[in-house]
Structure formats: structure tokens, C-alpha cells
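J.: using only what follows, build the 3D model:
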Amino acid sequence: MKTILKSAALLMFFFAAALSVNAQTIVRKKPVAPQTTAVRPPAPSPKHTWVSDEWKHDPKGYVWKGGHWETPPKDKAFYVKGHWRHVPKGYVWMPGHWK
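T.: Have a look, this model is predicted:
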């Protein structure tokens, strides 16, 4: 019984991973970030970390979103900025995340 449950969990994991890969939008040319002069507001608390401006995936493509303050999910966590990853047919945005 345990083997069947482990196999089912593993199959669900790979299925979810395949769906998330297919949900990404590939662009031939990396979009240029808009030139903004937004002022960073003061931190709500000493525990907050600034999360930089970055691209967000939208049903129509990629949209530029401004930065914001976030509380790290755990002590000593740090934010890894998003970046464009080269793939065979162009580029895919890899969103920022906590590590």
C-alpha cells in the first residue's frame, strides 16, 4: 500500500512540474524594463526586505511590476532576484524567490 501511495505522489509531482513548465511564455527577445524613477517608500518594519521591480507572467505575456516590501518567510532567508533564462526558442522569465 505504501508503494502505491509513494508512486501516486511521485506521479502527481511530475505531472504538476510538467504543467508548470508548459505554462511559461517564451519570448524571442528579452523585453526592456521601463525607465522609472519611483522612490522606495520606508520599510514598514526592520524585518521587511525590499523585493525589486521585476516581470510578472500575465495571460497576455509579461508585465512589469514595481518593487515592494515583504517579510521573509523565515529567519536568514534572502531574496533571489528574477532573471531571464535562455531556452532553445528564446527566453523565459524565472521569477524571484526566497531562499
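J.: going forward, measure contacts and count neighbours with C-alpha atoms only.
T.: Fine.
J.: strands of this protein, residue ranges please.
T.: Secondary structure of the chain (DSSP state E): strands located at 49-51, 54-58, 61-65, 68-70, 79-80, 83-87, 90-94, 97-98.
J.: and these as TSV, adding distance to residue 21 and mean neighbour count?
T.: Shown next, in TSV, are the strands of the chain (distance: least, CA to CA, whole Å; neighbours: other CA atoms under 10 Å):
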stretch	distance to residue 21	mean neighbour count
strand 49-51	24	18
strand 54-58	13	17
strand 61-65	15	14
strand 68-70	26	15
strand 79-80	20	14
strand 83-87	12	13
strand 90-94	10	18
strand 97-98	17	12
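J.: here's the other one to compare against:
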Amino acid sequence: MTLSKRLADLTLALGMGLVLLPLIGAIALAILVADGRPVFFGHTRVKTPGKTFTLWKFRTMRQLRRRQDHGVSGGHKRRRITRTGRFLRRTRLDELP
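T.: Predicted structure coming up:
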């Protein structure tokens, strides 16, 4: 990768980050007010064989209580989606951060 390409990528990423910062803040505040903490959810994904990374997303579902089963059915998962989460998923803003 050339230096000019790298500088262009960094400039674009920084610019888009600054433009999206108010939207990210508004979404985080909406989740905090409507559903409480935590605002973000970390999901582990596989990058290459043997290497993983954490993908951070806005939380769109109610948290499981400790005594609830983690092997829940699809219907139960749909009931756990919050009103704010439903909007974020429909508009695909849940994966913004």
C-alpha cells in the first residue's frame, strides 16, 4: 500500500468518524435512556483461522438474567429485542460503531 493511499484512507476514516460522532452519541443516549446499560455489545468473530476479533455493536436486545437458559429458541430471541433495538436493526444502525 502506498503512503498516499494510506493517508487518503486515514483522512477519510477520520472525517467520517467526526461526521458520524453526533449520530453515534444520539443512538447511545437513546439506548441508555430507554434500556439502560450497557450500551454496546461485543461479539467475537473469526478473522482468519485461529484469530478472532471483537465486533462492537449497539445493544438491541434485553440482557439475559443469570438463571435464564442461553440456548433460547428463535421466538424467545425476538421477544427480547427492545423497541429501540427494533428501529436500529431495521435501519441497520446497530452495527454503526
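J.: can you give me the TM-score here?
T.: The TM-score (TM-score structural alignment, normalised by the length of structure 2) is 0.32; 50 aligned residues with a CA RMSD of 4.5 Å.
J.: quick one: closest of the strands of structure 1 to residue 3 of structure 1.
T.: strand 97-98 (32.8 Å; CA to CA).
J.: show me what the closest one is packed against.
T.: Strand 97-98 of structure 1 makes packing contacts with strand 79-80 when contacts are defined by 3 or more CA pairs under 8 Å, 6 or more residues apart in numbering; DSSP states H and E.
J.: how close does residue 9 of structure 1 get to residue 3 of structure 1?
T.: 10 Å (CA to CA, to the nearest Å).
J.: more neighbours, these two?
T.: Set side by side, residue 9 of structure 1 and residue 3 show more neighbours around residue 9, with 12 against 8, by other CA atoms under 10 Å.
J.: can you show me the helices along structure 2?
T.: Under the criterion DSSP state H, helices of structure 2 are mapped to 3-35, 74-80, 83-90.
J.: tabulate the ones you listed (a markdown table), appending mean neighbour count.
T.: Formatted as a markdown table, the helices of structure 2 follow (neighbours: other CA atoms under 10 Å):
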| stretch | mean neighbour count |
| --- | --- |
| helix 3-35 | 13 |
| helix 74-80 | 10 |
| helix 83-90 | 15 |
